[in-house]
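structure here, sequence nowhere to be found:
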């Protein structure tokens, strides 16, 4: 499982807080942290309204533009956060909201990018990212159809992006998760990894998605859900994220592989509980093994297992076997 801690703007514009969030994501066992790169004057107009979830935990007196301006995290801050993530050996991703922000992030060394759901149709950003020598591109697909996702992918010729099923509701109600559409996405986009940007409450949605093959997860992350800011309320704190990661790692272990065979934990039980083949009567040299002169009894430790019955039927006895004794390969031709 690859799990991204979506820090987003939960640093509240503070480099110190961003560093703490990176450290906490490492502590939780996440594979990557994700930030957002934007400038207010290139993202929103002065009179842009806040959306409902932003009103829940941000100041009513602060406009949308003022809020976005306060949450800018670019240039020196972004570079120092990237350096700290590299030092901590955790992958670093950012979501640029315009081509210039993407170019600035690329220039300082960012090589993993994600685009926002609202920007799925923004060809300017996608064509810019396609021109980079990137390690990974991730596309969020909230508020969109499979046709819109396919239209977006036309912009990419240098890399096959990871596509995240996403519902742009914070938090997302169970009735809108629509996890079954992941199968549709897998069938429609066979060359792309399909992941899940999880805005739901709890771990259940992630477990369901893992059970249908998802291995890439993203979840909003904060130090404290009661902090003042647009995304804190709909994010997981350290305790919840640690549990989320631990449970997904457990799910990964439980899912295992597609092969059906005796598992390591079963070997001891197999030796004791599986039956061995025993002589029903004294068998002399020259007799042939058949259903009438053998039977099965536990355990098969000292003889031939019942699983190998077909391999011994019709074989000639070359070393006599006393009634009730387990039959061994050395007794047979």
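Noted; the coordinates are in hand. Here the structure is a predicted model, which means the values were calculated and not measured. Numbers count the residues shown, from 1 in each chain.

from here on, just use CA atoms for contacts and neighbour counts.
Will do.

helices of the stretch 1-150 of the chain, start to end?
For the stretch 1-150 of the chain, helices defined by DSSP state H, counting those that start in this stretch occupy the ranges 15-28, 40-43, 52-56, 64-70, 75-87, 99-107, 123-130, 146-153.

which of the ones you listed sits closest to residue 182?
helix 146-153 (10.4 Å; CA to CA).

only the buried residues of that closest one, if you could.
Using 16 or more other CA atoms under 10 Å as the test for burial, helix 146-153 gives 149, 152, 153.

and residue 143, how far is that from residue 31?
26 Å (CA to CA, to the nearest Å).

next: residue 314.
Residue 314 is 58 Å from residue 31, where distance means CA to CA.

the more surrounded of the two?
Neighbour count, other CA atoms under 10 Å: between residue 314 and residue 31, residue 31 has more, with 19 against 14.

take the one below as the second:
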């Protein structure tokens, strides 16, 4: 499998800046204008993508059942997909949708969708995954209701379909999900087992669990949002409202930036102001002159060499003229 790929212009890898998906889901209340507004909100929050769900009640459930009626009530009109994609392009945000059947995949392919998302409910629908894989676009698979065998089969199916660009999202199909059930350590497990970009589809309340996932190495974060949490519908009550989505995306970027690098050294500000001793010229030292205990001293801060090296440089020669009270650096020394 590939451990990095691009979605739009965004590199997705376990070392890259998190790819943030603002999940509109079914929270457009079957209104095209509300759907447009959700795209606007996601763009203004600086999310990387806004995502809807494209399913058909007729395909999923028998007519006349409770499940059919509830799903029918929140369907996205496939005729809107081109319009929503166009609006997203105008707002400089990527458009995505979870496809639940082959027709939905085709509809998304018609608009050149940047990547395909497989919902947790379809993670064991290997026929669908195989069809999606054949389109050769990146695939993001949520793993709610899955065990390791389910995930392995989904990965294998994608690979056999000739698609190596797969990412996995740690996820549970509870709404809302108690934070103590998030099991973010699974992110580490999925990275180790499959060597693919791994993220978190967050159904918890608030933003803390998603931030912890980023700190743990999540490369993709997905979060439901709504215009109004008090609206009627299955996904509004646990979703973020617009101001919260802004804070969410900003906080994710802050947390990612704070992770930094695996290198422990003094920061430039610490060198300038920190209470650490460095080596200084005790008097003017001429080029070619040897360093001795008589022309070196220890003072603060450690702008050049740390004081621990004062013995090591004695007997070496100055490569340049060094004025009194100037810090000594390796560039000044010739052994």
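Yep, that arrived. Since we're looking at a predicted model, the values are computed, not measured.

would you pull the TM-score for this pair?
For this chain pair, the superposition-based TM-score is 0.83 by TM-score structural alignment, normalised by the length of the first structure; 313 aligned residues with a CA RMSD of 3.3 Å.

ok so, going back, can you put the helices of the stretch 1-150 of the first structure in JSON lines and add distance to residue 179 of the first structure?
JSON lines is the format used below for the helices of the stretch 1-150 of the first structure (distance: least, CA to CA, whole Å):
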{"stretch": "helix 15-28", "distance to residue 179 of the first structure": "25"}
{"stretch": "helix 40-43", "distance to residue 179 of the first structure": "31"}
{"stretch": "helix 52-56", "distance to residue 179 of the first structure": "22"}
{"stretch": "helix 64-70", "distance to residue 179 of the first structure": "31"}
{"stretch": "helix 75-87", "distance to residue 179 of the first structure": "31"}
{"stretch": "helix 99-107", "distance to residue 179 of the first structure": "31"}
{"stretch": "helix 123-130", "distance to residue 179 of the first structure": "26"}
{"stretch": "helix 146-153", "distance to residue 179 of the first structure": "14"}
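
out of these, which gets nearest to residue 297 of the first structure?
helix 15-28 (50.6 Å).

what's the average distance of that closest one to the second structure?
Compared with the second structure after the fit, helix 15-28 of the first structure shows a mean deviation of 0.5 Å (mean CA distance after the TM-score superposition for the first structure).

so which elements touch that helix?
strand 2-8, strand 32-37, helix 75-87, helix 238-255 (3 or more CA pairs under 8 Å, 6 or more residues apart in numbering; DSSP states H and E).

tell me which of the ones you listed sits nearest to residue 224 of the first structure.
helix 238-255 (8.0 Å).

contact partners of that closest one?
1, 3, 24-25, 27-30, 202-203, 206-207, 210-211, 221-223 (CA atoms under 8 Å, 6 or more residues apart in numbering).

same deal with stretch 201-213 of the second structure?
So stretch 201-213 of the second structure is contacted by 142, 169-179, 182, 184, 187, 199-200, 221-224, 238-240, 248, 251-252, 255 (CA under 8 Å, 6+ apart).

which of those count as buried?
142, 169-173, 177, 179, 182, 184, 187, 199-200, 221-224, 238-240, 248, 251-252.

counterpart of residue 24 of the first structure in the second structure?
In the second structure, residue 24 of the first structure lines up with residue 41, judged by TM-score structural alignment.

what is the neighbour count of that match?
Every residue meeting other CA under 10 Å relative to residue 41 of the second structure is counted, giving 24.

that one and residue 27 of the second structure, how far apart?
For residue 41 of the second structure, the distance to residue 27 of the second structure - CA to CA - is 13 Å.

next one: residue 61 of the second structure
21 Å.

look at those two and report which has more neighbours.
residue 27 (27 against 15).

tally up the residues packed near the aligned residue in the first structure for residue 230 of the second structure, please.
Matched by TM-score structural alignment, residue 230 of the second structure corresponds to residue 226 in the first structure. Here the number of neighbours of residue 226 of the first structure (other CA under 10 Å) works out to 14.

wait, isn't residue 226 of the first structure in contact with residue 233?
Yes: with contacts counted by CA atoms under 8 Å, residue 226 of the first structure reaches residue 233, the gap being 6.3 Å.

contacts only, for residue 141 of the second structure.
Residue 141 of the second structure neighbours (CA under 8 Å, 6+ apart): 117, 118, 119, 120, 123, 166, 167, 168, 169.

measure it to residue 123 of the second structure for me?
7 Å.

find residues that contact each of those two.
Joint contacts of residue 141 of the second structure and residue 123 (CA under 8 Å, 6+ apart) do not exist.

grab the nearest non-local neighbour of the most far-flung residue of the second structure relative to its centre.
No residue in the second structure sits farther from the centre than residue 294, which is 55.7 Å out by CA atoms, centre = their mean. Once flanking residues are discounted, residue 294 of the second structure sits nearest to residue 282: 7.3 Å by CA to CA, 6 or more residues apart in numbering.

nice, that's everything, thank you.
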